[in-house]
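Student: dropping a prediction and its sequence here:
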Amino acid sequence: MIHPDRKNDPGRRLPEHRLAEAVSLAAAMPELEVVGSEVVRLSKGIPGFLFGSGKIAEIKQRLEEAEVDLVLIDGPVTPVQQRNLEKEWGVKLLDRTGLILEIFADRARTREGVLQVELAALSYQRTRLVRAWTHLERQRGGFGFVGGPGETQIESDRRAIDEQVIRLRRQLEKVVKTRELHRAARRKVPFPIVALAGYTNAGKSTLFNRMTGADVLAKDMLFATLDPTMRGVVLPSGRRIILSDTVGFISDLPHQLVAAFRATLEEVLEADLVLHVRDISHPETAEQAEDVREILSSLGLRKEVPVLEVWNKLDLLDPVSRESTLANAAIRPDVLTLSAWTGVGVDHLLDVVNDHLGEERHHRSLNLSFAEGRRRAWLHERGLVEEEEQTEEGWKITALWTAKQEQQFRNL
C-alpha cells in the first residue's frame, strides 16, 4: 500500500492517517493481505509514472523481494501512469477509486446496490480502456483496398460499455421507481424517519442494532454496511419511528459512486431527523465530520432538516479524554455522547430524538369546496397535503398534521 503525499495537496488529513485508513480499506477485502505500507513524499507528480525513476526502482526491488502481485495506490492514478507502473513493476495496480469499487462490488447485496456498483464500475472502466488496447492499431473498414477507416478497438469497447450503461440505467430506473413507491407508501404512514449518517466505521450499524434490536452486520471494518436498512422503533414514550441505517461516507469518495448511490442516500434526504454518528475516539474525527457535512450538503440535504451529532465510542477513550469530551459536548445543544457498544447514553438519545421530532402527526380526510381556496392554500403552504383529488364540488384532501396544526386549520 502506497500513499502519495503530494506537496500541493490541499487536503486536511495527515498522510500517516490517510495511509492507515487506506490499509483499513484493503483489510475490508478478505482475500487481500497487506504485507507493507508507506508514505511516499512527492514534490510534484511525474505525468507518465507518478513517481521518480529512483523511487520506482527502489519499490520494484522491494516488491520482488516480498513476492507482491498487487500494489494499491491511495490516490488517483491516471490510466497512463497505471499502465506504465504495471509494466515497470510487473504487478497489477489499483488506485483508491478502483479499491473502493472492488469493496462495494463484494458487499452489495440488494438488486439496487448491485446495479449501482456495476454502473459506477463501468463509468470508471470507460476512462481506462487505454490500458487494455494500446497495442492495437487502427483497423480499416471495407475490404482493405479503398475502404475508409473503421473504429479502433477502444472505440468499439467504449461503444459496448455505453450500451451496457444504458441497459443498467433502464434496470436501475425500474428499481428506483419501486423504491419511490415504497417511499411514497411510507409517507402515508404517520411515522417520522430518522436516518443514521456518518463516516464509514463510525459505529452506525452497532447503534442501529442497539436501538432496534436488529442483527445488521456490524464489524470493525470500513463499509460493513452498503445497502440501506430500515426498521420500526418504539421510543420509550410509546411513539413509533422508522430508523434508517445508511452507507458510510469517506473522504475522496469516487464521484462515480456519489452519483451511483444517490438513490440509496436519498433515504437521508427524506429523513425528518438526521443523526450524524461520529467516532469520537478517532484522531481525525473533526476532519471526518467535515467530510460528512460536505457530502450531505452536496447531496442536497434540506437546511430545515435538523442534524444531531452523536459522539460514539466513548468506551474507547481514556479517562482524561472522556472527561474532556463530555465537557465539550455539554456546551453544545446539538451534541449527544454515548457508546453504542456498551449501551451507555442510548436511552438519553431516544428521549432527545422524541423531543426533536415534536408532536405526533395523524391523517385526516377533508372535503373543501371551491370557495375554500384560502384554506386549501394554507395546507399546501405548510406541506400538509398528502393526497389531493379534484371533485365536482371542490377538493378531496388527505392531510398529515399535528393536533396543533389541525386546530389552527379549524380556526381559519
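Tutor: Thanks, I have the structure now.
Student: going forward, measure contacts between C-alpha atoms and count neighbours the same way
Tutor: Noted.
Student: looking at it, residue 196 is touching residue 248, isn't it?
Tutor: No. Counting by Cα atoms under 8 Å, residue 196 does not reach residue 248; the two are 9.3 Å apart.
Student: more neighbours: those two, which one.
Tutor: residue 196 (26 against 23; other Cα atoms under 10 Å).
Student: now do the more buried one against residue 273, distance only.
Tutor: 9 Å (Cα to Cα, to the nearest Å).
Student: same question for residue 344.
Tutor: 21 Å.
Student: comparing the two, which residue is more hemmed in?
Tutor: Ranked by neighbour count (other Cα under 10 Å), residue 344 and residue 273 place residue 273 first, with 22 against 16.
Student: in contact with the more buried one, which residues?
Tutor: The contact partners of residue 273, taken as Cα atoms under 8 Å, 6 or more residues apart in numbering, are 193, 194, 195, 305, 306, 307, 308, 356, 357.
Student: count the neighbours of residue 282 for me.
Tutor: Counted with other Cα under 10 Å, residue 282 comes out at 15.
Student: try this one next to it:
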Amino acid sequence: MLEHDRPVTRAWVLHPDLKSDQNRRDAVPALEEAVALAAALPDLQVVGSDVVRLPRIHPGMLFGSGKIEELKSAFHDAEVELVLIDGPVTPVQQRNLEKAWGVKLLDRTGLILEIFSDRARTSEGVLQVEMAALSYQRTRLVRAWTHLERQRGGLGFVGGPGETQIEADRRAIDEQLGRLRKQLAKVVKTRELHRASRKKVPFPIVALVGYTNAGKSTLFNRLTGADVMAKDMLFATLDPTMRKIILPAGDEVIMSDTVGFISDLPTELVAAFRATLEEVLDADLIVHVRDISHPQTEEQAQDVMAILQSLGVAEEAPVIEVWNKIDLIDGDARDAMLTQAARRDDLFAISAVTGEGLDALLTDIPNRLKAPRTEEVLHLDFSDGRKRAWLFEQGVVTDEAQDDSGTQLTVFWTQLQKDRYEKL
C-alpha cells in the first residue's frame, strides 16, 4: 500500500499494450484513464506516463530487459518513487520489477484499492474495502523473504508441524476475513432494515448509474440540493446516497447516487461492492448517466450495461439513458445529438452543470414510474406470512379473504412487482 507519511509521492504510470490481446482497449484513452485514476489520490504527483507496446509478456519481469533498463533510467532522472502499471502484475513480476527499478510498484487492482480506501466513508464501505484489500493481499503472498524455510511446529492454534510463514500469513488473513464478514453481515442487516422501512413508504426509487466521472453526483446534487462530493475525478462517490425529491408535477421519489463503474474492475472489488449496488436492485427506474463528451463513451456504456446485466438489474427495472455534459459539445455534433435525443423517448441530452435539458427529464420520470398494472388473485398458504407481509408493504392488496386452505389476496400490481414477488 502507499506510504502516507510523505506529503507527495512522485509516480509514473505505465499502460502495457499487449498485441496478442484481442480484447485490449485503445491504448491512449486507457493510459489517460489510468493517469486520472492516479490523480484521484491526493498524495500522488504523476510526473510521467507511457504506453509500453508488448509483443509478448515476459513471465518473470513482464517487460523485456531492454525496456526495463530504459524505464529505470527515466525513473531515476525523474526521481520516481512509485510505478503504477495499468493492468495485472503477478506477485513474482512485482517483486522482480521493484528490485530492478528500486521503486514501489502497484498494479491496477492495487491502485483502485488505494482509491477506494481513501474514499470510503460509511461503515459498510470501509469494511468492504478492507475485505477486498485482504483478498488482494492474500494473492500476493510469495516466497520473497528469508524466513520462509520450514518452521518448527507449534501448538495447534498457531499452526501445525512444518507450517511455512506463507501458510501462517494466509491463515491469519483468512481469520481476519472471517471476522470482517461477520461485521459486514451485521452492517448489511441494518441496511436491509432501512431498505425495508423505505419500502413501506410508497415512494419509488430512481437510481443514477454510470461510468465513473460521468457526472452522476453533479446531477444528484442539482436535483436534490444535496452536497455529495462531486469533483472532476474518478471514483469521487463510493458510498450510496439517497434523498427524497419532489418532481415538477408533484410526484415524490427517492433518488439514489451510486458508485461509478469502470472497465476491468478488479474481481475482489466486484464481490466486495455488490452490497453497495444492491440499492440499484431495488430501483423502480434506472437512469444511466453517460459522459457524452468522452471519446470512449460507447465503450463505457457497454461496460456499465454489462455490469447491470450481471447483477440481473437490466431485465427488471426500466432503463433510460441520459447524455450528460452536452455543454462540452459544439457545432454539428451537438445538433446531431440533440436531434437523436428528440427522436427517442428513452434518451435525454442534458448538462448537469448548466441545467440544460433537465426539465424534460424530470417531466418524463413520473411517466416511467407509472407502469401498467394488472389485477390478479393469489392463493397463499397460512405459512406464507412473509409473502403476505411483502404484498401489504408494497400497497398492492385490494381485497383479502380467508378459508380453510389459506388466504385469497386480490392484488393490483406492475410486472416489476410481480417479478419481485416470484423471487421471494
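Tutor: Yep, it's here. Bear in mind that the values here come from a model prediction, so they are computed numbers and not experimental data.
Student: how close are the two chains, by TM-score?
Tutor: After superposition, the two chains reach a TM-score (TM-score structural alignment, normalised by the length of the first structure) of 0.88; 385 aligned residues with a Cα RMSD of 2.6 Å.
Student: that older thread, which of the contacts of residue 273 of the first structure fall in helices?
Tutor: residue 356 (DSSP state H).
Student: residue 125 is in contact with residue 239 of the second structure, correct?
Tutor: Yes. Applying Cα under 8 Å as the test, residue 239 of the second structure and residue 125 come out as touching, 6.3 Å apart.
Student: give me the common contacts of those two.
Tutor: With Cα under 8 Å, 6+ apart as the test, residue 239 of the second structure and residue 125 both reach residue 276.
Student: so which bits of the longest helix along the first structure are buried?
Tutor: Determined from DSSP H, the single longest helix within the first structure is helix 153-188. Using 16 or more other Cα atoms under 10 Å as the test for burial, helix 153-188 of the first structure gives 153, 154, 158, 161, 165, 168, 169, 172, 175, 176.
Student: which one of these is nearest residue 339 of the first structure?
Tutor: Closest to residue 339 of the first structure out of the buried residues of helix 153-188 of the first structure is residue 176 (34.8 Å), distances taken as Cα to Cα.
Student: look up how far residue 262 of the first structure lies from that closest one.
Tutor: Residue 176 of the first structure is 10 Å from residue 262 of the first structure, by Cα to Cα.
Student: rewinding a little: post-alignment, the longest helix of the first structure versus the second structure, mean distance?
Tutor: After superposition onto the second structure, the mean distance of helix 153-188 of the first structure to its aligned counterpart is 0.5 Å, using mean Cα distance after the TM-score superposition for the first structure.
Student: what stretch of the second structure does that helix fall on?
Tutor: Under TM-score structural alignment, helix 153-188 of the first structure corresponds to residues 165-200 of the second structure.
Student: could you do stretch 201-209 of the first structure as well?
Tutor: Under TM-score structural alignment, the match for stretch 201-209 of the first structure is residues 213-221.
Student: contacts for that stretch next, please.
Tutor: With Cα under 8 Å, 6+ apart, stretch 213-221 of the second structure has contacts from 208-210, 226-230, 232-237, 255-257, 260, 289-291, 324-325, 352-353.
Student: then stretch 215-231 of the first structure?
Tutor: Stretch 215-231 of the first structure is contacted by residues 24-25, 27-28, 103-104, 107-110, 113, 200-201, 203, 205-206, 208-209, 212, 214, 242-248, 264, 267 when judged by Cα under 8 Å, 6+ apart.
Student: now swap in stretch 84-96 of the first structure and tell me
Tutor: 22, 48-49, 56, 60, 63, 68-77, 82.
Student: that stretch spans what distance, first to last residue?
Tutor: Using Cα to Cα, one end of stretch 84-96 of the first structure lies 17 Å from the other.
Student: state the span of the second structure onto which it is aligned.
Tutor: Taking TM-score structural alignment, stretch 84-96 of the first structure hits residues 96-108 over in the second structure.
Student: repeat that for stretch 341-353 of the first structure.
Tutor: With TM-score structural alignment as the criterion, stretch 341-353 of the first structure aligns to 353-365.
Student: report the distance from the matching stretch to the chain centre.
Tutor: 25 Å (Cα atoms, centre = their mean, to the nearest Å).
Student: list the buried ones in that stretch?
Tutor: Of the residues in stretch 353-365 of the second structure, those buried (16+ other Cα under 10 Å) are 356, 357, 358, 361, 364, 365.
Student: swap in stretch 85-101 of the first structure?
Tutor: 85-86, 89, 91, 93-101.
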